[in-house]
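Student: give me the fold of what follows.
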Amino acid sequence: MNRLISIFGGNASPALTEEICKYVGVPQGTARVSRFSDGEIFVEIGENVRGVNCFIVQSTCSPPNDNLMEMLIMIDALKRASAGAIVAIIPYFGYARQDRKVKPRTPITAKLVADLLTAAGATRVLSVDLHAGQIQGFFDIPFDHLYATPILREAFQREGLVGDGTVVVSPDAGGTERARAYSKFLHCPLAIIDKRRDAPGVSQVHHLIGDVEGRRAILIDDMIDTAGTLCNAAKAVMEHGASEVFAGATHGVLSGPAIERINESVLSRVWVSNTIPQHDKVSRCAKLEVLSTANLVGEAIKRIHHGDSISSLFD
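Tutor: Okay, the predicted model is just below:
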């Protein structure tokens, strides 16, 4: 199979790429990514990829502009080397929060990123837990949208967070559908927090809809950025009588004061996946646990390569 498939990793996701290659059973593709003295990115593919299905694993996390540009250049290099298919695997899709015009004279940057990937030569894109599902419609090439739900559910079950003694809480109205899916599987009730955002990164809890008294609460979100929303929600849930509060999110952006806020919060544990490398954050936060998406993404890669359905991965 090594002659038919090659998996390349960008600088943003080295550990995840290594795990994925191990699951798929192929060595990591050879590519050299370097920079000129002025910061320009240079990519050289170190193997023959003519007619080969190539997969590039690169989260567009911090620094998003560098990681995005690196991926675009790598796609162009593979296209000019006559690769068969070029699949952009973007575990964390940066700029996903800019999926619509929030006020006049503002961009829709998620659409711009979609156009850039397509123009560079990507033939397919795969991502995990988009911030806004409609971003799939920005692409004129096939897009596979995976969910980290099974990975987080296993963590909740190991912790015994199932049944009527548990309540799943959405930290805002926009995440209700996501939280409802978890509550259905865990056979527990659902609660929703009415959040008002006064400015980017600043939010306040106004109301809690649902009963959390005496229950262990799980806050569910797609990402944790500065952790302001998460910690405010956890505090509100405890004030309404919850016995303990946990949190689970696919993408641990954890920027700015996030780690300090989590350490000082009432949260007992926070689960995130490795779609974004956490580096030293786990050592700085005893409450943080990182779950691997390598098998999920690796299975999707195998099925895409062999032309098999990946619909069962959406369960």
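
Student: could you use CA atoms for every contact and neighbour count after this?
Tutor: OK.

Student: so who does residue 94 touch?
Tutor: For residue 94, the contacting residues are 59, 60, 61, 64, 110, by CA atoms under 8 Å, 6 or more residues apart in numbering.

Student: near the third one, how many other residues are there?
Tutor: The tally of other residues near residue 61 (other CA atoms under 10 Å) stands at 24.

Student: quick check: residue 48 vs residue 224, distance?
Tutor: Applying CA to CA, to the nearest Å, the value for residue 48 to residue 224 is 40 Å.

Student: next, the second sequence, to be compared with the first:
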Amino acid sequence: MRLFSGTSNPMLAADIADYLHISPGKLDITRFSDAEIFIQIGETIRGLDAFIIQSTSQPANDMLMELLIFMDAAKRASARQICAIIPYFGYARQERKSMSRTPITAKLVADMITAAGATRVLTMDLHAGPIQGFFNIPVDNIYAAPIFQKDIRSRPLDDVVIVSPDVGGVVRARALAKRLHVDIAIVDKRRPRANQAEIMNIIGDIEGRHCILLDDMVDTAGTLCGATEALLDRGASKVSAYATHGVLSGPAAERLANSRLHELVITDTIAQPKRIMDTGKVRVLTAAPLLGEAISRIYSAQSVSSLYD
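Tutor: You can find the predicted model right below:
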């Protein structure tokens, strides 16, 4: 096995390598003056299994091109297998035609990853599960729920209620609530336009309780902060949030800093800039052991789904 890292999240890659007790592979990534990307693998991988860790987070297009170029290089270097480890899968929100004459970009990205040479993909908490079917190669989609469950259990659960920020996240929230043996509530909202959300109603008993919002990602934090205000206005004693992917773009930092949210807990699938951490509202849990164990099982042809048994 050889484990390589793109530039999207080298710290996560280093932590995964530590978990696996291996050294990261040698990889030279260069950007020319016209912004073209050049990659050279610095060691032989002929006949070996190559794993590349690369979230396609912002700048999404650069990170995606890095991933594609690496896989092409690995294929031409005669790697036996090429596994793309994509902790955060960018373009996942474009998984269907939401309007007339629009693309299904998640399918396009899946096709490009396959064409570049990937023989397997490992990702975490895909925004839309059916994206796995966009590939004609094996895709393992693992979940951050065990990481969140352990963290939440470290505190009193007497007054906790798990809250889905929208109807689409009910299955995720219900699954975690069941593991924790706590109640569930739902924020019913309507989104008038992209990146904006209007809070409509709260379904469930949240008065005087610690509400924990659960989502797969937080982007501009508009939905999160709006849900926080709605829950507190309706009697919640405190509101925290857990999300696998901290996209946190645009006005997210300012919104979080000015919100009444107690804290936002995310994983390290996306590296966070200083401006986000300086809000004092964000806490990061590492996904390295979970990803590392999944990689180990893929390499040794063991079950990945049994991670959750």
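
Student: coming back round to it: residue 48 and residue 224 of structure 1 - which one has more neighbours?
Tutor: Between residue 48 of structure 1 and residue 224, counting by other CA under 10 Å, residue 224 is the more crowded of the two (22 against 15).

Student: surely the more buried one meets residue 249?
Tutor: Yes - if you go by CA atoms under 8 Å, residue 224 of structure 1 and residue 249 touch, sitting 6.6 Å apart.

Student: residue 225 of structure 2 -> structure 1?
Tutor: Taking TM-score structural alignment, the alignment pairs residue 225 of structure 2 with residue 231 from structure 1.

Student: quick one: contacts for its match?
Tutor: 261, 262, 265, 266, 267.

Student: mean distance, the helix or strand encompassing it to its aligned residues in structure 2?
Tutor: Element membership of residue 231 of structure 1 [criterion: DSSP states H and E] is helix 228-239. Helix 228-239 of structure 1 differs from its equivalent in structure 2 by a mean of 0.5 Å after superposition (mean CA distance after the TM-score superposition for structure 1).

Student: got the buried residues for that helix?
Tutor: 228, 229, 230, 231, 232, 233, 234, 235, 236, 237, 238 (16 or more other CA atoms under 10 Å).

Student: quick check: the aligned residue for residue 294 of structure 1 in structure 2?
Tutor: By TM-score structural alignment, residue 294 of structure 1 lines up with residue 288.

Student: residue 202 of structure 2 matches what in structure 1?
Tutor: Checking with TM-score structural alignment, residue 202 of structure 2 has residue 208 as its match.

Student: residues in contact with that match?
Tutor: Residue 208 of structure 1 sits next to 191, 192, 193, 194, 236, 237 when contact means CA under 8 Å, 6+ apart.

Student: quick one: it is in a strand?
Tutor: Yes - looking at residue 208 of structure 1 with DSSP: H, G, I helix; E, B strand; the rest coil, it is inside a strand.

Student: what separates it from residue 306 of structure 1, distance-wise?
Tutor: Between residue 208 of structure 1 and residue 306 of structure 1 the distance, using CA to CA, works out to 47 Å.

Student: now do residue 297 of structure 1
Tutor: As judged by CA to CA, residue 297 of structure 1 and residue 306 of structure 1 stand 14 Å apart.

Student: neighbour count: these two, which is higher?
Tutor: It is residue 297, of residue 297 of structure 1 and residue 306, that has more neighbours when counted by other CA under 10 Å, with 28 against 10.

Student: what residue of structure 2 matches up with residue 274 of structure 1?
Tutor: In structure 2, the residue paired with residue 274 of structure 1 is residue 268, using TM-score structural alignment.

Student: could you report the neighbour count for that match?
Tutor: 20.

Student: same deal with residue 297 of structure 2?
Tutor: 16.

Student: need the counterpart of it in structure 1.
Tutor: So, by TM-score structural alignment, residue 297 of structure 2 is matched to residue 303.

Student: likewise for residue 112 of structure 2?
Tutor: That one, residue 112 of structure 2, aligns with residue 116 by TM-score structural alignment.

Student: what do we get in structure 1 for residue 41 of structure 2?
Tutor: Aligned by TM-score structural alignment, residue 41 of structure 2 pairs with residue 45 of structure 1.
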